[in-house]
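Undergrad: I would like to see how this sequence folds:
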Amino acid sequence: MEFLLVTPQSRPGVALIQLNRPKELNALNGQLVGEIRDALQALDADEAVRVVILTGNERAFAAGADIKEMAGKTAVDMFLDDRAGTLEQIRRFRKPLIGAVSGFVLGGGCELAMTCDMLIASETAQFGQPEIRLGIIPGGGGTQRLTRAVGKARAMEMVLTGEFISAREAHRVGLVTRVVPVGQYLEEAYRLAARIAAMSPVAARLAKEAVNRAFETPLEEGLQFERKNFYLAFASEDQKEGMAAFVEKRKPAFKGR
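TA: Next up, the predicted model:
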């Protein structure tokens, strides 16, 4: 891939995807977004991979969409390109996806970060949806996912002014899982990934589905979905192994079956 570095077994059970357009601050052009989708589809089919980390570099996770690529496009061009649809495919990745972000996390980069299940941020990370400064609005989920993450009032201020928020503020309002010094954000993501990779891959997928459903449905429907996935977990070999290991006071050996 031209704009990605992909390491399927960066650590046991953990794959690493690194955005690699450093001169452009990892600006998201159509090819890069497509490569992320394709890499995740390949890793979804790799049974050895239980968790994926998505990262950029210390200066920028992704500073937004590639404006040079977009500036001359028409509404029909954008409709046919369907960049937002590709981001939605990324969001539907079934395994746990951890974002490890630093520096600029802006515009499409912020929208990409919000497709992740958890975000580890360095102290230098800045989050924002500055599209209004260009005479447009967020188009890859920014008005929707940001509002669900930080609340209407804060999201409205960010979207209408284009202002950035710090990593600490992002953590305070619930956008970020945790904030660490800049030299530690990737290693912290690996620590979190290792903890998740040690769990049942089947249960992890079922749990991810259930948590995501909480943002998409009324409470009663979400509870019904949770119960369905809870019952389904009892059809797995991992459930039998996990409970047997608990009774026998040993560490479980989950196989994802």
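Undergrad: CA only for contacts and neighbour counts going forward, please
TA: Noted.
Undergrad: Sketch out the helices for the stretch 151-257 of the chain, chain order is fine.
TA: Under the criterion DSSP state H, counting those that start in this stretch, helices of the stretch 151-257 of the chain are mapped to 152-161, 167-172, 185-197, 201-213, 219-233, 237-247.
Undergrad: Export the ones you listed as TSV, with columns for distance to residue 74 and mean neighbour count.
TA: Formatted as TSV, the helices of the stretch 151-257 of the chain follow (distance: least, CA to CA, whole Å; neighbours: other CA atoms under 10 Å):
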stretch	distance to residue 74	mean neighbour count
helix 152-161	23	16
helix 167-172	34	19
helix 185-197	38	19
helix 201-213	33	18
helix 219-233	39	15
helix 237-247	51	15
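Undergrad: Ok, which of those helices comes nearest residue 40?
TA: Nearest to residue 40 among the helices of the stretch 151-257 of the chain is helix 201-213 (14.6 Å), distances taken as CA to CA.
Undergrad: The structure of the following sequence is requested for comparison with the preceding one:
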Amino acid sequence: MNYENILSQTSNGITTITINRPKKLNALNKATIEELHDAFKAADKDKSTKVIIVTGSGDKAFVAGADISEFAHFNEKEGAKLAAQGQELLFDFVENLSTPVIAAVNGFALGGGLELAMACHFRVASSNAKMGLPEVSLGVIPGYGGTQRLPQLVGKGRAMEMVMTAGMIDANQALNYGLVNHVVEPDELLPLAEKIANKIMRNSSVAIGKAIKAVNANFKDGKNGYKVEIKQFGKCFGSEDFVEGTTAFLEKRKADFPGK
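TA: Modelled structure (predicted):
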């Protein structure tokens, strides 16, 4: 599929989705959010894709926020609809994909950009990365899940400070907070993400998808994460991957998972 605002390329089991609006610092507008949804959906359905990496074009920004010009004139009802549609179409969608998603954060990840990174299953960052939720400096709050996911990742106090001050933290502080898993030099960012992706691909994609469901359940209201874990654990026993994994272990050989 041809996209106007993003690039999507699949190679050796990894689909790399690149937000490609460098003149706008890869800001998220409505069209880009829709294209990202389509690209993530296509990658998740593609049996050859085992891991998805999302990053920004250039070396200045992952995503420097939302395109403010699109909603500066909105009223209350329109603002609420904007947040609801965005969360459903992209941010919640990414979080709940069965295919692992790694955010490779290069440069600025602000507002909707940090919210997109936080919706991914985990994050790696370049040493020049800057992250923050500056929305209150515009008279609004994070609306794409930022007030929920940031406290889950860094704790309530740190999240409150980041939101209230509208300030940025650098990559090392993000690492210290637990917001990102690794920090490397810019030219090492995608190689690191790919190295981690290759480690993931050695394992059962069926089991990984079920693990994502179980982990996410712990952060959802009305869900008992332990019960979800029990259910997903049981479902693994009906998979071909389980048969191959246990057989390979008993035969003392490397498993060749069929992904079924």
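Undergrad: before we move on, the earlier item: so which of the helices of the stretch 151-257 of structure 1 gets nearest residue 42 of structure 1?
TA: Closest to residue 42 of structure 1 of those is helix 201-213 (CA to CA; 16.5 Å).
Undergrad: Adding distance to residue 111 of structure 1 as columns, could you present the helices of the stretch 151-257 of structure 1 in TSV?
TA: Putting the helices of the stretch 151-257 of structure 1 into TSV (distance: least, CA to CA, whole Å) gives the following:
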stretch	distance to residue 111 of structure 1
helix 152-161	12
helix 167-172	14
helix 185-197	19
helix 201-213	16
helix 219-233	24
helix 237-247	34
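Undergrad: list the buried ones in stretch 122-132 of structure 2?
TA: By neighbour count with 16 or more other CA atoms under 10 Å, stretch 122-132 of structure 2 contains the buried residues 122, 123, 124, 125, 126, 127, 128, 129, 130, 131, 132.
Undergrad: Just flag the most distant two among those.
TA: Farthest-apart pair in these is 122 and 128; separation 18.1 Å (CA to CA).
Undergrad: Residue 215 of structure 2: which of the buried residues of stretch 122-132 of structure 2 is nearest?
TA: For these, the residue nearest residue 215 of structure 2 by CA to CA is residue 122; the value is 12.3 Å.
Undergrad: where do the strands sit along structure 1?
TA: In structure 1, the strands defined using DSSP state E lie at 4-11, 14-19, 51-55, 60-62, 97-101, 104-106, 118-122, 126-128, 164-166, 178-180.
Undergrad: contacting residues around the alignment partner in structure 1 of residue 208 of structure 2?
TA: The equivalent of residue 208 of structure 2 in structure 1 is residue 204 (alignment by TM-score structural alignment). Neighbour list for residue 204 of structure 1: 95, 96, 196 [criterion: CA atoms under 8 Å, 6 or more residues apart in numbering].
Undergrad: can you list these in TSV and add distance to residue 71 of structure 1?
TA: Below are the contacts of residue 204 of structure 1 laid out as TSV (distance: CA to CA, whole Å):
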residue	distance to residue 71 of structure 1
95	35
96	34
196	41
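Undergrad: hmm, back to that, of all the strands of structure 1, which gets the most neighbours per residue?
TA: strand 60-62 (a mean of 30; mean count of other CA atoms under 10 Å).
Undergrad: Now for the counterpart of residue 16 of structure 1 in structure 2: which residues touch it?
TA: Structural alignment (TM-score structural alignment) places residue 16 of structure 1 against residue 16 in structure 2. Contacts here follow CA under 8 Å, 6+ apart; on that basis residue 16 of structure 2 touches 7, 8, 9, 10, 52, 53, 54, 55.
Undergrad: which among the residues you listed gets closest to residue 20 of structure 2?
TA: Taking CA to CA as the measure, residue 20 of structure 2 lies nearest residue 7 of the contacts of residue 16 of structure 2, at 6.5 Å.
Undergrad: what do we get in structure 1 for the closest one?
TA: Counting by TM-score structural alignment, the partner of residue 7 of structure 2 is residue 5.
Undergrad: surely its match meets residue 22?
TA: No - between residue 5 of structure 1 and residue 22 there is no contact, the gap being 12.0 Å when judged by CA atoms under 8 Å.
Undergrad: And the longest helix along structure 2, how far out from the chain middle?
TA: In structure 2, assigned by DSSP state H, the helix with the most residues is helix 30-45. The chain centre lies 13 Å from the centre of helix 30-45 of structure 2; the measure is CA atoms, centre = their mean, to the nearest Å.
Undergrad: can you check stretch 236-249 of structure 1 too?
TA: Going by CA atoms, centre = their mean, where stretch 236-249 of structure 1 is centred and where its chain is centred differ by 30 Å.
Undergrad: what's in contact with that stretch?
TA: Counting by CA under 8 Å, 6+ apart, 200, 202, 203, 233, 234, 251, 252, 253, 254, 255, 256, 257 sit against stretch 236-249 of structure 1.
Undergrad: Put the buried members of those residues into a PyMOL selection.
TA: To isolate the buried subset of those in PyMOL, counting by 16+ other CA under 10 Å, use the following:
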select buried, resi 200+202+203+233+252+254+256
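Undergrad: Redo the contacts of stretch 236-249 of structure 1 as TSV? Include distance to residue 137 of structure 1.
TA: Shown next, in TSV, are the contacts of stretch 236-249 of structure 1 (distance: CA to CA, whole Å):
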residue	distance to residue 137 of structure 1
200	40
202	38
203	37
233	41
234	45
251	50
252	48
253	48
254	45
255	44
256	41
257	43
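Undergrad: my read: residue 21 of structure 1 touches residue 29, true?
TA: No - Residue 21 of structure 1 is beyond contact range of residue 29, at 9.8 Å (criterion: CA under 8 Å).
Undergrad: quick one: residue 153 of structure 2 from residue 226 of structure 2, how far?
TA: Note on residue 153 of structure 2: its distance to residue 226 of structure 2, by CA to CA, to the nearest Å, is 20 Å.
Undergrad: Equivalent analysis for residue 89 of structure 2, please.
TA: To residue 226 of structure 2, residue 89 of structure 2 is 28 Å away according to CA to CA.
Undergrad: hmm, back to that, need the strands of structure 1 in TSV with distance to residue 155 of structure 1, can you?
TA: Converted to TSV, the strands of structure 1 look like this (distance: least, CA to CA, whole Å):
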stretch	distance to residue 155 of structure 1
strand 4-11	30
strand 14-19	26
strand 51-55	24
strand 60-62	19
strand 97-101	20
strand 104-106	14
strand 118-122	18
strand 126-128	9
strand 164-166	11
strand 178-180	20
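Undergrad: Out of those, which is closest to residue 45 of structure 1?
TA: Closest to residue 45 of structure 1 of the strands of structure 1, according to CA to CA: strand 4-11, at 11.3 Å.
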